[in-house]
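Undergrad: Okay, sequence plus prediction incoming.
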Amino acid sequence: VDNDALPTHNITPLPTAMTAAAFLGIAWYLSVEVSVRLLSRATRSSLYFWSCLACSWGIITHAVLIVLLDFKIWESYGAIVLIHLTWWTYVVSQSVVLYSRLNLVLQRLETGRYVLYMILVNSVVFGLGTVVLGMVARHPSMVANLGRANLIWDRIELAAFFLQETLISLLYIRSTAQHLHNVALLGTNARTTRRLLRHLIGVNVFIILLDCSLIGLCYAGFFFLQGYYKAAVYAVKLRTEFTILNQLRSSLPGSSEHESA
């Protein structure tokens, strides 16, 4: 096959386009799976349900939109606006998913309130700030003036959300480790609960490593792949969190199966 004849040739090399397609497939598959599981099994009155649903559909629609824009199917300014709005939806919702189950392992409720304040501040300053700057900077009349500033801010925003999600993951790890040393908190099936809590620690370490890889890709200058990889990373994080947090909700003392997904 002649690469010059392919519609992606004028946009990006074929290997890069194929890599982006792989990330796209991962993001779509995992997000759709989470959505189906949520709608078929979850209690629909909880913050956890709505944050998971917003995150999964934010990833799905964001990935569709960047494909339409990058492959010149929909090049209007409206596509850029929707890309930024769907990005904000899934990035902020991801942190809310973690927050909504944090009370299961926290021993001090005040800590949870501080986490919520951090999420709210970041969602406004680095979330809505990125949306507004991105929409203004990508307007045809402003690209020359604000394009470089937007790229710099994008790296700052990525670092801010990386720090936020890393802090939440470290809080999970610390609180989970405390549970492992407190027999009273483990319930009647202590052995199973210990195994689950160790799994929770492993999942949060895995999430931190995924975020590190995303930071590395962004700062290495792979702008085209960054959007697709970010969607895939957030989909993987959502799917792993969805599984382990539901298991945690069902296993700890005082939990209810009815509230689990």
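TA: Everything's here; your move.
Undergrad: Going by C-alpha atoms from here, please, whenever you check contacts or count neighbours.
TA: Will do.
Undergrad: quick one, helices of the stretch 1-150 of the chain?
TA: Ranges of helices within the stretch 1-150 of the chain are 14-41, 47-70, 77-102, 109-122, 129-137, 143-180, based on DSSP state H, counting those that start in this stretch.
Undergrad: and the next element down the chain from the last one?
TA: If I follow you right, that is helix 143-180. Following helix 143-180 in sequence order, the next helix or strand is helix 190-219 (DSSP states H and E).
Undergrad: residues contacting the residue nearest to the spatial centre of the chain?
TA: Nearest residue to the geometric centre of the chain (C-alpha atoms, centre = their mean): residue 234, 3.4 Å. For residue 234, the contacting residues are 27, 59, 90-91, 94, by C-alpha atoms under 8 Å, 6 or more residues apart in numbering.
Undergrad: Kindly reformat those residues as a markdown table containing neighbour count.
TA: As requested, the contacts of residue 234 are exported to a markdown table (neighbours: other C-alpha atoms under 10 Å):
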| residue | neighbour count |
| --- | --- |
| 27 | 26 |
| 59 | 30 |
| 90 | 27 |
| 91 | 21 |
| 94 | 22 |
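Undergrad: out of those residues, who's nearest residue 128?
TA: residue 91 (11.1 Å; C-alpha to C-alpha).
Undergrad: Count the neighbours of the closest residue in space to the closest one that isn't next to it in sequence for me.
TA: Leaving out its chain neighbours, the residue that sits closest to residue 91 by C-alpha to C-alpha, 6 or more residues apart in numbering is residue 55, at 7.2 Å. Neighbourhood size, residue 55 [other C-alpha atoms under 10 Å]: 29.
Undergrad: Residue 55 contacts residue 87, correct?
TA: No: Residue 55 is beyond contact range of residue 87, at 9.3 Å (criterion: C-alpha atoms under 8 Å).
Undergrad: The residue nearest to the centre of the chain sits in which helix or strand?
TA: helix 223-251.
Undergrad: Let me have the helices of the stretch 1-150 of the chain in TSV, adding distance to residue 244 as columns.
TA: Listed next are the helices of the stretch 1-150 of the chain as TSV, based on distance: least, C-alpha to C-alpha, whole Å:
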stretch	distance to residue 244
helix 14-41	13
helix 47-70	13
helix 77-102	10
helix 109-122	19
helix 129-137	31
helix 143-180	12
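Undergrad: another structure for you, compare them:
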Amino acid sequence: MSTSPVNSSSSSTSWTSPGAGITGGYNGNSETLRIFIVFFAGLAMYNAAELLITIFLNFNRYSGLYFWSLFWAGLGIIPYALGFLLKFMNFTTGNMRWIAIVLLTVGWYPMITGQALVLWSRLHLIVRDERGDRIIQYTKWMIIIDAIIFHIPTTVLTFGSNGDVKTTTFATGYSAMEKIQMVGFFLQEVTLSSIYIVETVKILRTSLQPHTRTTMKQLVAINAVIIGMDLGLLGLECASLYILETLLKGVIYSIKLKLEFAILGKLVKFVGGARPGQGPRQASVGFLTTDRKTNAQEREMNISDFVDLSRVRSDLTHPSRASDSVPSPRKSSRLAGMDSQYDMARFQHIEDISTLQEGSSTNSSRPTSRRRQRTRDMAV
């Protein structure tokens, strides 16, 4: 069965004509456009395949919303780009045209909504407390509602505009709905990216560590780039350059996914050392974690940052009872002074033991009782 007359007349118009490409493929004479179609579709699929390989190589466990949203968003780009390649190049005609329509539609769902879920799945890393819980809940329902009110009507109009019954009516409706859903998904992306930008700026104001500030600045820059890319796509859609907009959409979404995967991975490492209940702002200042679940090796690594363990013969990874006790507000100044003197004497004791052990090879005849007497005198 040949393509409908409506499809043929519509597809023969210039690709710069408003709505060109909505119905049927491209039958114009521009070889440059054909090269662009093949190039951008191939680039989008290549970026998606590279992202999928990177995901499986970097994740230790193939589970969680972040993993699956990345996976499906990246995987959706491949049938989306392939479907438009088959459609615009007229590789599928007649009844075979439905293969291209099904492919681009099936890929469009996870590519768009999956992109939003990638950002949403990491919001808990930068928002906290009751306000953070409300933000997470509101944005979750925003994504669900947008998926229902934008995906379903657009799908119906897509199949109708490429069918044989009232094709012109469906194409007119699709042209309007395409702009509506583009604006809706653009506002969704701007909302999520703006939350990252605002919360990241707050973290930057309290952060002291240079690595943390670098990561936060990169997060702000990437979310600003994402908004800029969405603005470019929205501009092409408002200009009714449908072919160019759909070709660039797959490439841009693949680039955005790769950027988000890179920076959100750094964000996970940034907050990975924070204690339960400790926000990223506290971790960014560089506090020493004292969680009970931290093993002895991690505590030793933290202590070694400011203590020369080679000169210490006692176990400093576990605080002594004297240093572990917290002075009461009612404690007298005399007792506080004694505690300070005791702490000073204890560290001097450690230093003296290290010094005596270094000189034991040359002065081994020194009586043991004399050394003990010296350390007791210094402790007093």
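TA: Arrived safely, thanks for sending. What you see is a predicted model; the values in this text were computed from it and never measured.
Undergrad: Give me the TM-score for these two chains.
TA: After superposition, the two chains reach a TM-score (TM-score structural alignment, normalised by the length of the first structure) of 0.87; 244 aligned residues with a C-alpha RMSD of 1.9 Å.
Undergrad: still on that earlier bit, could you check how far the residue nearest to residue 91 of the first structure is from residue 177 of the first structure?
TA: Separation of residue 55 of the first structure from residue 177 of the first structure (C-alpha to C-alpha, to the nearest Å) stands at 28 Å.
Undergrad: Mind listing what's buried along stretch 126-134 of the second structure?
TA: For stretch 126-134 of the second structure, a neighbour-count test (16 or more other C-alpha atoms under 10 Å) marks 126-128 as buried.
Undergrad: Residue 140 of the first structure: neighbouring residues, count only.
TA: Neighbours of residue 140 of the first structure (other C-alpha under 10 Å): 9.
Undergrad: Likewise for residue 205 of the second structure?
TA: Neighbours of residue 205 of the second structure under the rule other C-alpha under 10 Å: 10.
Undergrad: Give the aligned equivalent of it in the first structure.
TA: Correspondence of residue 205 of the second structure to the first structure, assessed by TM-score structural alignment: residue 181.
Undergrad: tell me the contacts of its match?
TA: Shown in contact with residue 181 of the first structure (C-alpha under 8 Å, 6+ apart): no residues.
Undergrad: And for the one 5 residues further on?
TA: Shown here is residue 186 of the first structure, whose contacts under the criterion C-alpha under 8 Å, 6+ apart are 179-180, 193-194, 252-253.
Undergrad: Just give me the match in the second structure for the residue nearest to residue 91 of the first structure.
TA: Aligned partner of residue 55 of the first structure by TM-score structural alignment: residue 73.
Undergrad: do residue 227 of the first structure as well
TA: With TM-score structural alignment as the criterion, residue 227 of the first structure lines up with residue 246 in the second structure.
Undergrad: How about residue 241 of the first structure?
TA: By TM-score structural alignment, residue 241 of the first structure lines up with residue 260 in the second structure.
Undergrad: ditto for residue 139 of the first structure
TA: Residue 139 of the first structure maps onto residue 163 in the second structure, with residues paired by TM-score structural alignment.
Undergrad: Run a quick neighbour tally on its match.
TA: By other C-alpha under 10 Å, neighbour count at residue 163 of the second structure equals 23.
Undergrad: With residue 226 of the second structure instead?
TA: 22.
Undergrad: What sits closest to it if chain neighbours are left out?
TA: Among residues not flanking residue 226 of the second structure along the chain, residue 256 sits closest, at 6.3 Å (C-alpha to C-alpha, 6+ apart).
Undergrad: thought that neighbour was touching residue 227?
TA: No: using C-alpha under 8 Å, residue 256 of the second structure is not in contact with residue 227; the gap is 9.9 Å.
Undergrad: circling back: any idea how far the residue nearest to residue 91 of the first structure lies from residue 242 of the first structure?
TA: Taken as C-alpha to C-alpha, the span from residue 55 of the first structure to residue 242 of the first structure is 11 Å.
Undergrad: Which one of the contacts of residue 234 of the first structure is nearest to residue 124 of the first structure?
TA: residue 91 (12.0 Å).
Undergrad: Map the closest one onto the second structure.
TA: Using TM-score structural alignment as the criterion, residue 91 of the first structure maps onto residue 112 of the second structure.
Undergrad: post-alignment, stretch 113-121 of the first structure versus the second structure, mean distance?
TA: When the second structure is overlaid, stretch 113-121 of the first structure sits 0.5 Å from its aligned residues on average, using mean C-alpha distance after the TM-score superposition for the first structure.
Undergrad: Where does that stretch end up in the second structure?
TA: So stretch 113-121 of the first structure sits over residues 137-145 in the second structure, by TM-score structural alignment.
Undergrad: what residues does the matching stretch touch?
TA: Contacts of stretch 137-145 of the second structure (C-alpha under 8 Å, 6+ apart): 113, 116-117, 120, 188, 192.
Undergrad: Repeat the analysis, applying 10 Å as the threshold.
TA: 113-114, 116-117, 120-121, 123, 131-132, 134, 136, 147, 151, 185, 188-189, 191-192 (C-alpha atoms under 10 Å, 6 or more residues apart in numbering).
Undergrad: so the match of residue 241 of the first structure sits right up against residue 119, yeah?
TA: Yes: counting by C-alpha atoms under 10 Å, residue 260 of the second structure does reach residue 119; the two are 7.7 Å apart.
Undergrad: what touches both of these two?
TA: Common neighbours of residue 260 of the second structure and residue 119 (C-alpha under 10 Å, 6+ apart) are 70, 223.
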